[in-house]
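**Student:** Okay, structure incoming, though there's no sequence with it:
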């Protein structure tokens, strides 16, 4: 794993990062890592679930009432 050092970080920014990390229930280092990972993701990458949800909202939504099939599945056969 790579590591970086950030110099000359204003105390106010450091304090805000510590608060944000505390609210998220993680360390300041983990919070900074999450922020960097989010910021470094490729732009334009489509999240399929988000795209489908947006299409459904634009279409006015729908009600999907499915009953789960509760019959037991046949056991696997390894012959």
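**Tutor:** Structure received. Remember, it's a predicted structure, so these values are computed and weren't measured experimentally. Numbers count the residues shown, from 1 in each chain.

**Student:** Going by C-alpha atoms from here, please, whenever you check contacts or count neighbours.
**Tutor:** Will do.

**Student:** in this structure, which spans are strands?
**Tutor:** Shown for the chain, no strands are assigned by DSSP state E.

**Student:** Would you map the helices across it?
**Tutor:** 11-24, 28-40, 48-58 (DSSP state H).

**Student:** Dump those to CSV, plus mean neighbour count and distance to residue 1.
**Tutor:** Shown next, in CSV, are the helices of the chain (neighbours: other Cα atoms under 10 Å; distance: least, Cα to Cα, whole Å):
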stretch, mean neighbour count, distance to residue 1
helix 11-24, 13, 21
helix 28-40, 13, 12
helix 48-58, 11, 29
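
**Student:** In addition, the following structure is provided for comparison:
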């Protein structure tokens, strides 16, 4: 088995770990090992396309048909020349 040393842990974090370990009736090292094992056992979902994710979530709700305004002809460019 490998061992690991973690330095520069915030005092409040260490205190919370100590309390959590005592609550579960084990050492701080055992508690930290269990926290790491639990956190790393969870499957990470890969980042996907944001637009596709939003579409997939909203598609069951139905869509809205929007009325598109008629296109107008292009306007003449403004003349900024001093005459």
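**Tutor:** Thanks, I have the structure now. Please read these numbers as outputs of a predicted model, since none were measured by experiment.

**Student:** After superposing, what score do the chains get?
**Tutor:** Overlay of the two chains. TM-score (TM-score structural alignment, normalised by the length of the first structure): 0.52; 44 aligned residues with a Cα RMSD of 1.3 Å.

**Student:** circling back: to residue 2 of the first structure, which of the helices of the first structure lies closest?
**Tutor:** Nearest to residue 2 of the first structure among these is helix 28-40 (11.4 Å), distances taken as Cα to Cα.

**Student:** which bit of the second structure covers the closest one?
**Tutor:** Using TM-score structural alignment, the residues of the second structure aligned to helix 28-40 of the first structure are 28-40.

**Student:** mean deviation of that stretch from the first structure?
**Tutor:** Taking mean Cα distance after the TM-score superposition for the first structure, the mean distance separating stretch 28-40 of the second structure from the aligned residues in the first structure is 0.4 Å.

**Student:** In the second structure, what stretch matches stretch 49-66 of the first structure?
**Tutor:** So stretch 49-66 of the first structure sits over no part of the second structure, by TM-score structural alignment.

**Student:** Residue 53 of the second structure versus residue 3 of the second structure, what's the distance?
**Tutor:** For residue 3 of the second structure, the distance to residue 53 of the second structure equals 40 Å [Cα to Cα, to the nearest Å].

**Student:** For these two, work out which one has more neighbours and name it.
**Tutor:** Neighbour comparison, residue 3 of the second structure and residue 53: the larger count goes to residue 53, with 12 against 4 (by other Cα atoms under 10 Å).

**Student:** mind checking which helix or strand the more buried one is in?
**Tutor:** For residue 53 of the second structure, the element it lies in under DSSP states H and E is helix 50-58.

**Student:** residues in the first structure aligned with that helix?
**Tutor:** Following TM-score structural alignment, helix 50-58 of the second structure has no partner segment in the first structure.
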